[in-house]
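Visitor: heads up, no residue letters with this:
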């Protein structure tokens, strides 16, 4: 340590003092260079690259345009500096490509399974077969087990370990394909829901629905999956990603969700005479609630509803299709008043990934008993937090809210009333470890391992549990055809900014290479509003050029998804057309949504009684749905001015709203939105 300090002190005086800003060819000392992380460097300072220019659209008659504007594209990171031209005679340097993480380790079929579940996906940990969920390399597995597979000490070491698949998903965004069929997922979920009731009460099914994928995210065979007589509370997730097109748009979402559930046979309880509740179907739809598991919107109200149903239900099972946000809600509830206060320290968080089917087995945490005293303390906390303004929050809370406002339109705050009392840390002082001579280097002992927190038998003997089940894989979904990189581009993670275009008959709109809509016939121009991931490009061209554009640019930069060039498109299924006839109901309201599987949808707005003849394309084996009424009928109003000489309008992003905060002069709509 002392030698390093002396070396640095000898090196610093050699650097020339700068009396004026250096030119492009002069060197700057590493200690004074802006953005330097320390250390000495001889690399010359480079000027920042010029800002990219917006691609200009072609003329009003050319209609061939690519619409990827900075208004709705995520802000890119700092651009890498350009390398200086190579000296004569030297080969040019190639840009470094990001290498894929290399999966190492060997399986050992002779080692028996551990009997311990992965804390990320719930699969049983083992080292026998990499294609089976829960796999760990045998070298890592044996080291954790202490060389004695099957021992109790080894099982304790595996308590919070995640499998290789979860590790790659979280740290390297790399997905390993597992040999788990759709029937295995369904059998696992069905067996859990049909297990004998505990505590003398039937379980409550918390059914998660992705509002972006409505009605496909409501499974057709849901009644057969959950069984007859089940109590179901439907939760519509990801409402934070959709912009509000009218003051009562959340009420409309709720009605659409009720309509989709009724279509598959999930009906609400009918209020009979004398206060008796009579079921109108084989399943009892208890309630419908809208939330955002990511931003926390509506989660506190959901917890209150679940706690009020404590006496009527037993265990709670979180069920839904893949990518509906179940694991995100599981992690949010794990840090809330719904679980036992010690559960967040005992139970690890579930693995979250856009790759379908992340959860492979049951994950669970114990539910806290909502006694009268706890409910009173919780209500007092909620009332106190509702009286706060955003300026009264701590700096960390304000930074967190600022980050969430960039990601969603509706934001909530999920707090905790019942905190686990932590014992004060005892500082151990050992004078012998701190005493050393001038010639000796100080040696600091590594941090002592933390004591593992566990539940006692009495804490869990009568507990009720909250289970996160594996996601049911949707049939005829375009996500099943995509790679992990393509899934990240197609699935929205930030607030969707709608893109509106005005098209004449004879024009074509491409949504990447995943969907295409041809405007064949119509008396007047119509408006096409795209609701999809901000990273998925939209391309407009003429009907004569559409086929050649797809053949030339599918799999390449212009259409972006799928990616991989001609080799990728050889294995990708072709686009299959479907004829559509619509009749306009006015320029202020969309007549229908053309839903291009799970890639997004296009809302069509046309003049009154104008009959449109359209042809929509989706990849073979995927579903195309005409949704009436549309989910966002007034979305045509969420746009800016039309770009001169172009078919597109400037994008407009509505402001975000935060619930559970005191309304002030600039945020008067918070209370009204939270009551809907």
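Guide: Now that the structure is in, tell me what you want to look at. All values derive from a computational prediction rather than experimental measurement.
Visitor: contacts and neighbour counts: CA atoms only from here.
Guide: Noted.
Visitor: residue 226: neighbour count?
Guide: By other Cα atoms under 10 Å, the residues close to residue 226 number 21.
Visitor: ok, now which ones touch residue 603?
Guide: 528-531, 590-594, 630, 632-633, 635 (Cα atoms under 8 Å, 6 or more residues apart in numbering).
Visitor: that one - nearest residue in space that isn't next to it in sequence?
Guide: residue 593 (4.4 Å; Cα to Cα, 6 or more residues apart in numbering).
Visitor: quick check, the one you found in a strand?
Guide: Yes: judged by DSSP: H, G, I helix; E, B strand; the rest coil, residue 593 forms part of a strand.
Visitor: quick check: it touching residue 631?
Guide: Yes: using Cα atoms under 8 Å, residue 593 is in contact with residue 631, at 7.5 Å.
Visitor: which of the two has more residues huddled nearby?
Guide: Neighbour comparison, residue 593 and residue 631: the larger count goes to residue 593, with 25 against 22 (by other Cα under 10 Å).
Visitor: which parts of the stretch 401-550 of the chain are helices?
Guide: Assigned by DSSP state H, counting those that start in this stretch, the stretch 401-550 of the chain shows helices spanning 431-434, 457-460, 484-490, 543-553.
Visitor: contacts for the last one, please.
Guide: I take that to be helix 543-553. Helix 543-553 has contacts (Cα under 8 Å, 6+ apart) with 506-508, 513, 518, 559.
Visitor: take the one below as the second:
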């Protein structure tokens, strides 16, 4: 096809990749004006599709926000907080206020204290150098807390545009769709204005007061397990209902496999309990540390659970992360895109975690 730009958002049109920016079906090229499928769905169905870009392109996209007068809504996934938080966001947004919307709160066990979770989020965001005007917990999918999101937008937006930013699989498109239905007059035409100095464009969704919600593409972080597992296995990794915590009493010298995706070794310490917060679809299997390597070699993709041996062959090899929890500390072992393991004792422990190379593994203050 000849090079054309979308009349809705200005992105270059293409007909080959439905999951990429600018996709338009071949049959739609005869329409006037020609708009990408993403703009078409917003204009006709009040629905935004999730589009992803790599990290370098996304950072170039963020570069123009500091020069605007905007409210920045950063959507993160509570289940993958450190993995979905945009590192260094503060330096890109300048003096613009940041509203942190923490999605997927419905995945937490129902007995959780949400005020404590909110305080934990504020502390973690501050430690990452992110200054927020407010933190809102919600579930866009289950319609929990969305009224608080709208209230926060009304409180902090003023006479500003709203930039919505987030990583892939955090529920950004679901939240955008709710904002479109609650906040926007879709009888107006989509604007063709774009970020200055870049060919990567966002969707400008007009508001009743002449301002816009700017839906930016989702950033891909390869440090998340969700980005490296085979697409067919992704739904097993992403929880769709409240997580059922699994508590294990372990002696040192014991290992626990999380499916065939990761391995948790209790190397040294007093007998103590660990609570695993992972998708209910994943199999957990305990064994002795001395048998762990042989067990994995013989039973990955089978007894240990998915992905399959063939799918595992397409993923990076495991790398070891040695972590020491000091006496008196209350810590979680966080594996990006997979979940976390709460260290329930404050007696201290030496732990080894094996995960595909590149996946973020770290110790953090306990969320619960």
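Guide: That came through, no problem. Worth saying up front: this structure is predicted, and the values here are computed from it rather than measured.
Visitor: circling back to that earlier point, residue 537 of the first structure: which of the contacts of helix 543-553 of the first structure is nearest?
Guide: Among the contacts of helix 543-553 of the first structure, residue 559 lies closest to residue 537 of the first structure (Cα to Cα), at 6.4 Å.
Visitor: and that closest one, what pairs with it in the second structure?
Guide: The alignment partner of residue 559 of the first structure in the second structure, by TM-score structural alignment, is residue 304.
Visitor: isn't there a helix covering residue 152 of the second structure?
Guide: Yes: assessed by three-state DSSP, residue 152 of the second structure belongs to a helix.
Visitor: burial measure for it, as a count.
Guide: Residue neighbour count, defined by other Cα under 10 Å, stands at 17 for residue 152 of the second structure.
Visitor: swap in residue 308 of the first structure?
Guide: Counted with other Cα under 10 Å, residue 308 of the first structure comes out at 13.
Visitor: trace it over to the second structure, please.
Guide: Under TM-score structural alignment, residue 308 of the first structure pairs with residue 155 in the second structure.
Visitor: confirm that match sits in a strand?
Guide: No: Residue 155 of the second structure: not assigned to a strand; according to three-state DSSP it is helix.
Visitor: can you find the partner of residue 252 of the second structure in the first structure?
Guide: Checking TM-score structural alignment: residue 252 of the second structure goes with residue 505.
Visitor: and what of residue 73 of the second structure?
Guide: Checking TM-score structural alignment: residue 73 of the second structure goes with residue 206.
Visitor: follow-up on the earlier one: which of the contacts of helix 543-553 of the first structure tops the neighbour count?
Guide: residue 513 (28 neighbours).
Visitor: how near is that one to residue 175 of the first structure?
Guide: Distance check for residue 513 of the first structure against residue 175 of the first structure: by Cα to Cα, to the nearest Å, it reads 23 Å.
Visitor: and the furthest pair within the contacts of residue 603 of the first structure?
Guide: Those two in the contacts of residue 603 of the first structure that are separated most widely, counting by Cα to Cα, are 531 and 591, at 15.0 Å.
Visitor: ok so, going back, which among the contacts of residue 603 of the first structure gets closest to residue 153 of the first structure?
Guide: residue 531 (52.8 Å).
Visitor: please pull up the equivalent of the closest one in the second structure.
Guide: Going residue by residue (TM-score structural alignment), residue 531 of the first structure aligns to residue 277.
Visitor: what do you get for residue 547 of the first structure?
Guide: Match for residue 547 of the first structure (TM-score structural alignment): residue 293.
Visitor: its match: neighbour count?
Guide: The number of residues packed near residue 293 of the second structure is 11, by other Cα under 10 Å.
Visitor: show me what residue 168 of the second structure aligns to in the first structure.
Guide: Using TM-score structural alignment, residue 168 of the second structure pairs with residue 322 in the first structure.
Visitor: measure the residue nearest to its match when sequence neighbours are not counted to residue 572 of the first structure for me?
Guide: Using Cα to Cα, 6+ apart and skipping residues adjacent in sequence, the residue nearest residue 322 of the first structure is residue 471, 4.3 Å away. According to Cα to Cα, residue 471 of the first structure and residue 572 of the first structure sit 25 Å apart.
Visitor: when these two are compared, which one has more neighbours?
Guide: Between residue 471 of the first structure and residue 572, residue 471 has the larger neighbour count (other Cα under 10 Å), namely 27 against 15.
Visitor: the more buried one matches what in the second structure?
Guide: Residue correspondence to the second structure (TM-score structural alignment): residue 471 of the first structure is matched to residue 218.
Visitor: would the match of residue 73 of the second structure count as being in a helix?
Guide: No: if the criterion is three-state DSSP, then residue 206 of the first structure is strand and not within a helix.
Visitor: quick one: residues contacting it.
Guide: Here residue 206 of the first structure is in contact with 232-235, 316-319 (Cα under 8 Å, 6+ apart).
Visitor: shared with the second structure, which of these?
Guide: Contacts conserved in the second structure for these, using both residues aligned by TM-score structural alignment, their matches' Cα atoms under 8 Å: 232-235, 316-319.
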